[in-house]
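Undergrad: My questions concern the predicted model and sequence given below.
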Amino acid sequence: MENDVLKQLGTRIREKRKTNGWTQEDLASSAQIDRSYIGGVERGERNLTFTVLCQICTALHCDVAALTADLPDIAGLPK
């Protein structure tokens, strides 16, 4: 399940980045994170810390709640 959640989060980060018209390099520079790390986050390969998530959200001009709403998305379970 952890990997699924990380992939969902990574997809949301990628979508937000692309909405902003940014490359991974642009996001990495703005968030002060290595570009290869951003790539790993977007692919769901990195279990990022809350601090790194905050850096990414600050760079994307969104709050953490906007990217993590309804995560984990577990179908069929009551909320």
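TA: That came in fine, so what should we check first?
Undergrad: rest of the way, CA atoms for contacts and neighbours
TA: Noted.
Undergrad: What helix or strand is the residue nearest the centre of the chain located in?
TA: For the chain, the residue lying nearest the average C-alpha position, counting by CA atoms, centre = their mean, turns out to be I13 (3.6 Å). I13 belongs to helix 2-19 when elements are defined using DSSP states H and E.
Undergrad: ok, and what's touching that helix?
TA: Judged by CA atoms under 8 Å, 6 or more residues apart in numbering, the contacts made with helix 2-19 from elsewhere in the structure are 23-24, 27, 41-47, 60, 67-68, 71-73.
Undergrad: A further structure is provided below for comparison with the first:
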Amino acid sequence: MEIEELGKLIKHRRKVLGLTTRDLADLAGMSKTTISQIERGVRNPTFEVLQNIFEYLNLEIKVEVKKRK
């Protein structure tokens, strides 16, 4: 998934849950600016940051590992 798509997913899910960027930032223990940058696709979050955000959005991360062709 591209970073822009990921940001759109996070923003959509946040809005579905009725959360503001400030709400999510407070829950996830990060700044509102960081959440906004991730949602706009201008900041590439670490796996740990994604796990933290996804926990509060009730989303699950699935990682698929494939052998190179």
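TA: Thanks, I have the structure now. Just so it is clear, the structure is predicted and the values come from calculations on it, not from any experiment.
Undergrad: And the helices in the second structure?
TA: When assigned using DSSP state H, the helices of the second structure occupy the ranges 3-16, 21-28, 32-40, 47-57.
Undergrad: still on that earlier bit, corresponding residue for the residue nearest to the centre of the first structure in the second structure?
TA: When the second structure is aligned by TM-score structural alignment, the residue opposite I13 of the first structure is I10.
Undergrad: who touches N47 of the first structure in this structure?
TA: Contact analysis of N47 of the first structure by CA under 8 Å, 6+ apart lists 6, 41.
Undergrad: Run a quick neighbour tally on the equivalent of L27 of the second structure over in the first structure.
TA: The equivalent of L27 of the second structure in the first structure is S30 (alignment by TM-score structural alignment). Using other CA atoms under 10 Å, S30 of the first structure is surrounded by 14 other residues.
Undergrad: got it, and V63 of the second structure?
TA: When neighbours are defined as other CA under 10 Å, V63 of the second structure has 6 of them.
Undergrad: ok, so what distance separates it from L17 of the second structure?
TA: With distances defined as CA to CA, to the nearest Å, the gap from V63 of the second structure to L17 of the second structure amounts to 24 Å.
Undergrad: Aligned against the first structure, show me the partner of S36 of the second structure.
TA: For S36 of the second structure, the residue aligned by TM-score structural alignment is G39.
Undergrad: can you pull the contacts of the closest residue to that match other than its chain neighbours?
TA: Distance criterion CA to CA, 6 or more residues apart in numbering; nearest residue to G39 of the first structure, sequence neighbours excluded, is Q24 at 6.9 Å. Taking CA under 8 Å, 6+ apart as the criterion, Q24 of the first structure is in contact with 17, 35, 38-39.
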